[in-house]
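Peer 1: need coordinates for the below:
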Amino acid sequence: MSTWCRFLTLVAAVLHLSEPACAAPGASPACSIVWNGQAVSGKLDGGICKTTVRYGAAARWEDAVAVTSQSGISATENPPSCPQIMGNPTQGATSSEDCLTATIYAPVGGRRLPLFCWLHGGSYSIGSASAAGLDGANLAKRGRVIVVVLQYRLNVLGLIPPSVAPTASDPNLQVRDIILGLKEVRKNLAWQGDMDQVTIGGQSTGASLIRALWVAPAAQGLFQRMILQSDPFNYGMAPMSETNNFRSAIYNHPALGSANTFAALQAAPLANVLGAAGAVYNAAANQMPSSPPSQPFRPTYGTPTIPKEPTGELFNNPGGLTFSPASVPMLLTTVADDGAHVFTNSEMNFLAFRNILARLVGPAGLQVILTTPTYNITADNTDKRPAFTKILTDGAWRCAAREVARKWAGAGGQVYVGEFREGIHYPLNDQYPYCAGKVCHMDDIMPTFGQGGGFANMIADNWLSFIKTGRPAGGWSAFAASNGIDGAGVKALGGDGVVPTCPAGFWGSAVKWHWQLFA
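Peer 2: Next up is the predicted model:
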């Protein structure tokens, strides 16, 4: 776009006039936003303006800063993903370290609209705004809200800088990226959005990152509502000792050769950095038994960004959270078979079952599970996948979420709890054949974004009601601290309408949460 056209576009956007017909290829003259003083023309589709912008930039392992330049970013397309530790499982064909972007879906002409900012999942190490299902156009149009999908640095680039980096003592670059993104959204969309109605939402570790914000001082006031979907509440954040052990293994890996100064590591080929990190990631079970099997690299607590372990703080000292639960309503959901997505076609024998379970619950917890009639485990050659799915779904998701809800309600918070008894198959689950016929982890993403009609529209309408009012629609009652964990107060979302119970006095008591064991 020429300088003169940029000037005219900026004036038009500020004065809410029609945009001059000299925008970039693919852009629509009917939609644009002003981002850090620069007019950016998006792509119009069905009354929704989709615009991808760069909210920050950072050198490798350095803190991100807000930027004005949008050079190199296509405002009308999905952005390149942040580098992935296990290939690129998203729709984006490319990746780049210059990946701190926000993809915005906004109704044309809307003013003072509620905002919904979404954090993708992916075990803190994969995923992007280009992932399947994260097109916010349907939701923005159906509810006249602004939907924003934030990208943030992943894996070793976002969580484990080398010891010689200036960020080594507070390695939570990923979390600080999100905080910067939220601040930039509030600053730049204030003319179009209602900054008193900002909801932050996420699925899986996207939801876990919202949990990290519970104790992040810099997150104060950035949102008024939260939607946490299939957050593995069983897992907490990492202690610095765990992060340091991973750091040592990564930066002493042969893939990085003799690079040991910060300048040399910043200049090292990305493939070498990811190769070293990937090798450590895959061997995490042997190198760091305290790390969760599915997400060995995770944010670090005991730092200025995350001073305390957030789940432990809610359970033991809710007054120590950055904001009072009474001030931020929460919508909290799981799916019927959250634990089923870890299996391929291979059956699970008793030895594998026992070894993996020991990592999740510790030796004492393992003995409780093996000897209790609650899950009826037999030491034989029968396939243990059904039992493991039930145990993992209960222990990492369903029962953990209900206990979190009890604590949130007990601290004066308004919380709504639901379980997806129906879902829409998520494309990434094609690699997990055991998910067939089940409501698997990630099968809630399409409905959340109103993709699929029928059931999806019902879910979207409930979510939109919460985004606008702090309460879902359809007579969904708030969860109470007195509900316990037996299923009372939990909304069945579609399907058979049945909400399973959780065993009393079991999870978090007889069998400790992972965060209790290793915090």
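Peer 1: C-alpha from now on. contacts and neighbour counts both.
Peer 2: Noted.
Peer 1: which parts of the stretch 201-350 of the chain are strands?
Peer 2: Counting by DSSP state E, counting those that start in this stretch, the stretch 201-350 of the chain has strands at residues 225-229, 330-335.
Peer 1: swap in the stretch 401-519 of the chain?
Peer 2: Counting by DSSP E, counting those that start in this stretch, one finds strands in the stretch 401-519 of the chain at the ranges 415-420, 490-493.
Peer 1: follow-up on the earlier one: quick one: closest of the strands of the stretch 201-350 of the chain to Gly508.
Peer 2: strand 330-335 (17.7 Å; CA to CA).
Peer 1: buried sites along the helix or strand that comes right after that closest one?
Peer 2: Sequence-wise, the next helix or strand downstream of strand 330-335 (DSSP states H and E) is helix 350-371. Using 16 or more other CA atoms under 10 Å as the test for burial, helix 350-371 gives Phe350, Phe353, Arg354, Leu357, Ala358, Arg359, Leu360, Val361, Gly362, Gly365, Leu366, Ile369.
Peer 1: what's the answer for stretch 70-79, then?
Peer 2: Gln70, Ile73, Ser74, Ala75, Thr76, Glu77, Asn78, Pro79.
Peer 1: likewise for stretch 385-394?
Peer 2: Within stretch 385-394, the residues that qualify as buried are Arg385, Ala387, Phe388, Thr389, Lys390, Ile391, Leu392, Thr393, Asp394, counting by 16+ other CA under 10 Å.
Peer 1: also this sequence, please, to line up against the first:
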Amino acid sequence: MNWNEKTAVVSLSSGLARGEVRDGVAVFRGLPYGERIDPSSRLSELRAPTPWPGERDATALAAVFPQARSRLAAVMGNGIDANAQSEDAFVLNVWASAEAESMPVFVFIHGGGFMSGGGSATWYDGERLAREGRMVVVSVNYRLGALGHYVEGDDTASGNRPVRDLLHALAWVQRNIHAFGGDPAAVTVGGQSAGAWYAWLLGISPAARGLLRRNLLLSVPAVPPQTPQEARATSEAFRAHAGGPPFDSIPVAEVLAAQGELMRSRAGFGEISVGFRPVEEEGLVPGWLFDVPRAAAAAHVDATLLGFTAEENTAFLFAQPAVTGASEAEVRAWFDRAFGARAGHVYDRLAAARATPTPYTQLVDGSSYKVFMAGTEQIAGAFGARGIPVFPYRFAVQSQVPGLMSPHCMELPFLFGNRPAWADAPMIMEVPEPVFERVGAAFRNPIVGFVRDGKPGPAQSWPAFMAATPQLAEFREDGLAMQPWQLLSPGSGATPA
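Peer 2: Next comes the predicted model:
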């Protein structure tokens, strides 16, 4: 990489790219990792980007894939509105110390419920991580919603376009990351929410073997892939909302409107509506992805760091009067539907963990456990049983928004340490700056250690999970502390409390 105080130029497999240098970190935005083989088809697979002449300008804020306003905007803010939208946003962004050489690589996959978000959003600016962690940071876009998962007829494999997008991006990293001073043999793939789902998949799928060394899962939702039958039904329901014209001829605005109607039609009391998502496909997306012991046996990562926020689902529930004002009878009925014969046990254990439980906190804790925490427990137990080091955490820093507590996405500003990018995010507006900096350092430092050598720090400060004495790292306003972990999930590696 050739650089001076203001600009840096790299030679990539598709041509030269010019980025900017900010305080010793070279920043490259909007680098193409692929392009549609058939530009006229939304169902098209990708190929390597066409080489370009001269130097490509990689300094402008890049586009994201088309999307409607996120249902979490009331929590995260609207920072992504600064990005243009494009159906050809097959780009990634790179931050690297200008003098980087054979440094570890952190590839971050954004969340958004498979429907929204983008690696090009300033939320995920990796400058501070690259500078403090002496690593190369990459963020990536992938196709969303119907534009990524719609299938026609029996070709359900075409509903995995986002998975193949990410494989193309990781292959690009293998070909090109050395030009930024990164080590292609030391790639950690991390993600949050839907991005964590993909990071989990990539650590299991044989199609990704050799493209990553370890993974980092922030709030991974234990949601299985769609079956082929479900994928067809979802696409047919979308077509009904869209009015039935050929998929490639539906205007983007109408695609987004139709998928929004589909999501609303699937909403239920206390539930997170999930519409489009990847589909079972042999050799790519195993249907047993969340049969965690089987997935652990197939894993090709050498370590995993994963965790959740203390009250994940407040992000989806805090603004719903029917939920915040629910009765105990309504909440107990939800537990019966969610947990069957275990409902009373789970309800009582979650109530015992709070000083003053209410129907709202019970529903928050039950739904958060069902979607995010149970899978984390099971992964820790299954990986630990196979000798794969796994490091669980709970992020418990509290928002000051009434009813929000420590919601889904709360850890992200602390991970990236870029508070100005979250200036309109209600969840952190009242967090004092000293707390933001203290917790940010406490959270970033072990993650940097994990990316660098597979361990989040000295063994005595954050040891790997052990089923006999389960613990997790808890991040609070005063920093990090190890805490006993009261496991509830069968198969989590210890007898449920």
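Peer 1: please state their TM-score.
Peer 2: Overlay of the two chains. TM-score (TM-score structural alignment, normalised by the length of the second structure): 0.82; 452 aligned residues with a CA RMSD of 3.2 Å.
Peer 1: before we move on, the earlier item: looking at the buried residues of stretch 70-79 of the first structure, which is nearest Arg421 of the first structure?
Peer 2: The closest of the buried residues of stretch 70-79 of the first structure, once distances to Arg421 of the first structure are taken by CA to CA, is Asn78, at 31.3 Å.
Peer 1: show the contacting residues for Ala130 of the second structure.
Peer 2: For Ala130 of the second structure, the contacting residues are Val25, Trp95, Ala96, Ser97, Val136, Val137, by CA atoms under 8 Å, 6 or more residues apart in numbering.
Peer 1: aligned to the fourth one, what sits in the first structure?
Peer 2: This points to Ser97 of the second structure. Under the alignment (TM-score structural alignment), Ser97 of the second structure maps onto Pro107 of the first structure.
Peer 1: surely its match and Val147 touch.
Peer 2: No. Counting by CA atoms under 8 Å, no contact exists between Pro107 of the first structure and Val147, whose distance comes to 9.5 Å.
Peer 1: looking at those two, which is more packed in?
Peer 2: Between Pro107 of the first structure and Val147, counted using other CA atoms under 10 Å, Val147 has the larger neighbour count: 29 against 26.
Peer 1: in three-state terms, label the more buried one for me.
Peer 2: strand (DSSP: H, G, I helix; E, B strand; the rest coil).
Peer 1: what's the helix or strand for the closest residue to Arg56 of the second structure other than its chain neighbours?
Peer 2: Using CA to CA, 6 or more residues apart in numbering and skipping the chain neighbours, the partner closest in space to Arg56 of the second structure is Ala17 (4.5 Å). Taking DSSP H and E as the definition, one finds Ala17 of the second structure inside strand 15-22.
Peer 1: repeat that for Gly158 of the first structure.
Peer 2: Secondary structure from DSSP H and E places Gly158 of the first structure in helix 155-159.
Peer 1: what's the mean deviation for the next helix or strand along the chain from that helix versus the second structure?
Peer 2: Remark: after helix 155-159 of the first structure, the chain's next helix or strand is helix 173-188, criterion DSSP H and E. Following the fit onto the second structure, the mean deviation recorded for helix 173-188 of the first structure is 0.8 Å by mean CA distance after the TM-score superposition for the first structure.
Peer 1: in the second structure, what residues pair with helix 173-188 of the first structure?
Peer 2: On the second structure, the counterpart of helix 173-188 of the first structure by TM-score structural alignment is residues 161-176.
Peer 1: show me what that stretch is in contact with.
Peer 2: Contacts of stretch 161-176 of the second structure (CA under 8 Å, 6+ apart): 12-13, 33-34, 43, 45-46, 48, 90, 92, 140, 142-144, 148-149, 184, 198, 207-208, 211, 278.
Peer 1: redo the strands of the stretch 201-350 of the first structure as CSV? Include mean neighbour count.
Peer 2: Below are these laid out as CSV (neighbours: other CA atoms under 10 Å):
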stretch, mean neighbour count
strand 225-229, 26
strand 330-335, 26
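Peer 1: can I get these in JSON lines with distance to Gln516 of the first structure?
Peer 2: Listed next are those as JSON lines, based on distance: least, CA to CA, whole Å:
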{"stretch": "strand 225-229", "distance to Gln516 of the first structure": "21"}
{"stretch": "strand 330-335", "distance to Gln516 of the first structure": "21"}
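Peer 1: nearest to Ile126 of the first structure, of those?
Peer 2: Using CA to CA, those put strand 225-229 closest to Ile126 of the first structure, at 17.3 Å.
Peer 1: which elements pack onto that closest one?
Peer 2: Strand 225-229 of the first structure sits against strand 193-203, helix 205-213, strand 330-335, with contacts defined as 3 or more CA pairs under 8 Å, 6 or more residues apart in numbering; DSSP states H and E.
Peer 1: mind giving me CSV with these and columns for distance to Ala132 of the first structure?
Peer 2: Below are these laid out as CSV (distance: least, CA to CA, whole Å):
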stretch, distance to Ala132 of the first structure
strand 193-203, 13
helix 205-213, 15
strand 330-335, 18
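Peer 1: that'll do, ta.
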